[in-house]
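Participant: Please find the sequence and the predicted model below.
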Amino acid sequence: MRNKFLAEMIGTMVLVLMGCGAAVMNGGATSVSAVLTIAFAFGLSVVAMAYTIGPISGCHINPAITLGVWLSGRMPASEAGVYILAQIIGGILGSAVLWAVTSMSGLEGTGANGFAESHLIGALTAEAVFTFIFVLVVLGSTDSKNSAPRFAGLAIGLTLVLVHIVCIPLTGTSVNPARSIGPALFAGVAALEQLWVFIVAPLVGAVVAATVWKAIRA
């Protein structure tokens, strides 16, 4: 279990550092090129980690995925709890490294998620729906009935790219509570006030994804 904890922690740290780092370096997603750059940074981070730590922990690096896997009956609750703790710690570590690097380089921001207060319902809906799609792909591509499991990491990474392309203009795209918690801690009050959205909505999406996948698979 120690190895799995370390793998999930390191994997989430890399995801947050690279993905949120791309957001900071591009000054936020204000153009098509910036959106694509950030989207691919997150997606490629997942692909890289999937083939690095996947054999050790399965490379969840996302509490929503871990919740979906647990609800699908693929792991015990105690192990799921360890995974989620490791992911949150990893997200905080990745944000801390990013904050340190950007501070010394004269840059600002941590890639924290956010939305206009008048768009609360839209943000909740978007995060829940896109997490549902993402987790559903994860559950399907890693299922024991899948005939091409070696391509699961690529499918998952590309799906995350797709989700980011559509969702970045709406919320900055979370679909991953661990990805949002770390950056919010270093971003200030505004990000912390909205953080609950990026925890609750992805978890709801994961629950729906697990329920739908179990129905489809059956």
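Facilitator: Perfect, thanks for sending it. Residues are numbered from 1 along each chain as shown.

Participant: all contacts plus neighbour counts: C-alpha atoms, from now on.
Facilitator: Noted.

Participant: which outside residues touch stretch 45-56?
Facilitator: 3-4, 7-8, 11, 14-15, 18-19, 58-59, 153-154, 156-157 (Cα atoms under 8 Å, 6 or more residues apart in numbering).

Participant: quick one: it to chain centroid distance?
Facilitator: 14 Å (Cα atoms, centre = their mean, to the nearest Å).

Participant: now what about the strand or helix carrying Lys214, what contacts it?
Facilitator: According to DSSP states H and E, Lys214 maps onto helix 197-217. Helix 197-217 is contacted from outside by 63-65, 67-69, 71-72, 113, 123-125, 127-133, 135-136, 139-140, 174-177, 180, using Cα under 8 Å, 6+ apart.

Participant: Packing partners of the strand or helix carrying Gly11?
Facilitator: Per DSSP H and E, Gly11 falls inside helix 2-25. When contacts are defined as 3 or more Cα pairs under 8 Å, 6 or more residues apart in numbering; DSSP states H and E, helix 2-25 packs onto helix 32-57, helix 77-104, helix 177-187.

Participant: Use this one as the comparison:
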Amino acid sequence: MTPSRTPSHTRSCPHGTTAAAATVLALVLAVGGCGSGGELGAPTRSSAPAATGTGPYPTPDDPRGAAPLPAGSGGTPRGGVTRPGDTDQRDADAVGWGALKVMWTFDTTIDSGPGDASARAADAGWLTEAYAARVREHRPRSVPGAQWREWAGHRASTIVTLEKAEDAAMPADTDTEAWRQWVVTTSPQGRDGWAGEPTTVVAFVRLTRTAPDEAWRVADVTVQ
């Protein structure tokens, strides 16, 4: 949760997710509350597209509104929760990396569904106040699907790896806005030794801050 200005997929959706990541986006971000036609809450395997140079970057007069994210149920996932104070908050790369790691870290022993990770990111302080408010206000439309239940049967959590991807179409950083692109891979690992298939998406992150010397925060995430 290939693009021209915003990602698109084969099923029409107001905020434009792509086919390869539609169900993953419903899992993690629920952008616009749109579904993929598959099970809400069931991760799908997708290959990571190469950086296209045509990410979902705005024109100057685009509203760039972000859709709400699922609210979380609380708790600490296996491996803990990375917080902004653990990194250099004036480094947009570091803040984008930290936020995505939290947003894709699921733990079936404490989570009612994968979207709970987005609420943890909000509670940890990675998101702007407006984006965090949307996270907390949203409620999932459906229970997690069969694959999440499979994960839960193994008491699984996810291991998250991130690889920065270059995109020639990204706008240059300003004093108060920056865009970043990451390849995010989540690998479910059961506490019983089970290992599920990894899922990979490309995440486009918009970061903002109020002044050049202030900390960056994530203002929007779109997946491809």
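Facilitator: Arrived safely, thanks for sending. Quantities reported herein were computed from a predicted structural model and do not represent experimental measurements.

Participant: quick one: TM-score?
Facilitator: TM-score of the superposed chains, computed with TM-score structural alignment, normalised by the length of the first structure, equals 0.30; 116 aligned residues with a Cα RMSD of 5.9 Å.

Participant: picking that back up, the helix holding Gly11 of the first structure vs helix 32-57, what angle?
Facilitator: Inter-element angle recorded for helix 2-25 of the first structure and helix 32-57: 170 degrees (by axes from the mean of the first three to the mean of the last three Cα atoms, to 10 degrees).

Participant: quick one, longest strand in the second structure?
Facilitator: The strand spanning the most residues in the second structure, taking DSSP state E as the definition, is strand 177-190.

Participant: Now list the buried members of the contacts of stretch 45-56 of the first structure.
Facilitator: 4, 7-8, 11, 14-15, 18-19, 58-59, 153-154, 156-157 (16 or more other Cα atoms under 10 Å).

Participant: hmm, which two among those are most spread apart?
Facilitator: Within those, Lys4 and Gly19 form the most distant pair, 22.0 Å apart (Cα to Cα).

Participant: wait, what's in contact with Leu162 of the second structure?
Facilitator: For Leu162 of the second structure, the contacting residues are 97, 101, 182-185, by Cα under 8 Å, 6+ apart.

Participant: and with 10 Å instead?
Facilitator: 97-98, 100-101, 181-186, 200-203 (Cα atoms under 10 Å, 6 or more residues apart in numbering).

Participant: tilt between the helix or strand harbouring Thr66 of the first structure and helix 77-104?
Facilitator: Element membership for Thr66 of the first structure (DSSP H and E) is helix 63-71. Helix 63-71 of the first structure runs at 170 degrees relative to helix 77-104, counting by the same axes, to 10 degrees.

Participant: which helices and strands does helix 63-71 of the first structure pack with?
Facilitator: Counting contacts by 3 or more Cα pairs under 10 Å, 6 or more residues apart in numbering; DSSP states H and E, helix 63-71 of the first structure packs against helix 77-104, helix 120-141, helix 177-187, helix 197-217.

Participant: Under a three-state scheme, what state does Ala26 of the second structure occupy?
Facilitator: Counting by DSSP: H, G, I helix; E, B strand; the rest coil, the backbone at Ala26 of the second structure sits in helix.

Participant: number of nearby residues for it?
Facilitator: Other residues near Ala26 of the second structure number 29, with proximity taken as other Cα atoms under 10 Å.

Participant: what do you get for Thr222 of the second structure?
Facilitator: The local packing of Thr222 of the second structure (other Cα under 10 Å) involves 25 other residues.

Participant: So it lies in a strand, does it not?
Facilitator: Yes. Thr222 of the second structure: assigned to a strand according to three-state DSSP.

Participant: Does it touch Val183 like I think?
Facilitator: No. Using Cα atoms under 10 Å, Thr222 of the second structure is not in contact with Val183, being 11.9 Å away.

Participant: Now the common contact residues for these two.
Facilitator: Counting by Cα under 10 Å, 6+ apart, the contacts common to Thr222 of the second structure and Val183 are 202-204.

Participant: on that earlier part again, now do the helix holding Gly11 of the first structure against helix 177-187, angle only.
Facilitator: Using the same axes, to 10 degrees: helix 2-25 of the first structure against helix 177-187 is 50 degrees.

Participant: Just give me how far helix 2-25 of the first structure sits from the chain centre.
Facilitator: Remark: helix 2-25 of the first structure is offset 10 Å from the chain centroid, using Cα atoms, centre = their mean.

Participant: re the thing from before, who are the packing partners of the helix or strand that the longest strand of the second structure is followed by?
Facilitator: As assigned by DSSP H and E, the chain's next helix or strand after strand 177-190 of the second structure is strand 199-208. If contacts are counted by 3+ Cα pairs under 10 Å, 6+ apart, strand 199-208 of the second structure sits against helix 22-28, helix 92-103, strand 156-164, strand 177-190, strand 217-223.

Participant: deepest of these, which one?
Facilitator: Across these, averaging neighbours per residue (mean count of other Cα atoms under 10 Å) puts helix 22-28 on top, at a mean of 29.

Participant: Which strands or helices does that one pack on?
Facilitator: On a contact count with 3+ Cα pairs under 10 Å, 6+ apart, helix 22-28 of the second structure meets helix 116-124, strand 199-208, strand 217-223.

Participant: closest to Thr161 of the second structure out of these?
Facilitator: Among these, strand 199-208 comes nearest to Thr161 of the second structure, with 9.4 Å by Cα to Cα.

Participant: tell me the angle of the closest one relative to helix 92-103?
Facilitator: Using the same axes, to 10 degrees: strand 199-208 of the second structure against helix 92-103 is 130 degrees.

Participant: Distance of Ala156 of the second structure relative to Leu207 of the second structure?
Facilitator: Distance of Ala156 of the second structure to Leu207 of the second structure, computed by Cα to Cα, to the nearest Å: 31 Å.

Participant: One more: Glu150 of the second structure?
Facilitator: Distance of Glu150 of the second structure to Leu207 of the second structure, computed by Cα to Cα: 35 Å.
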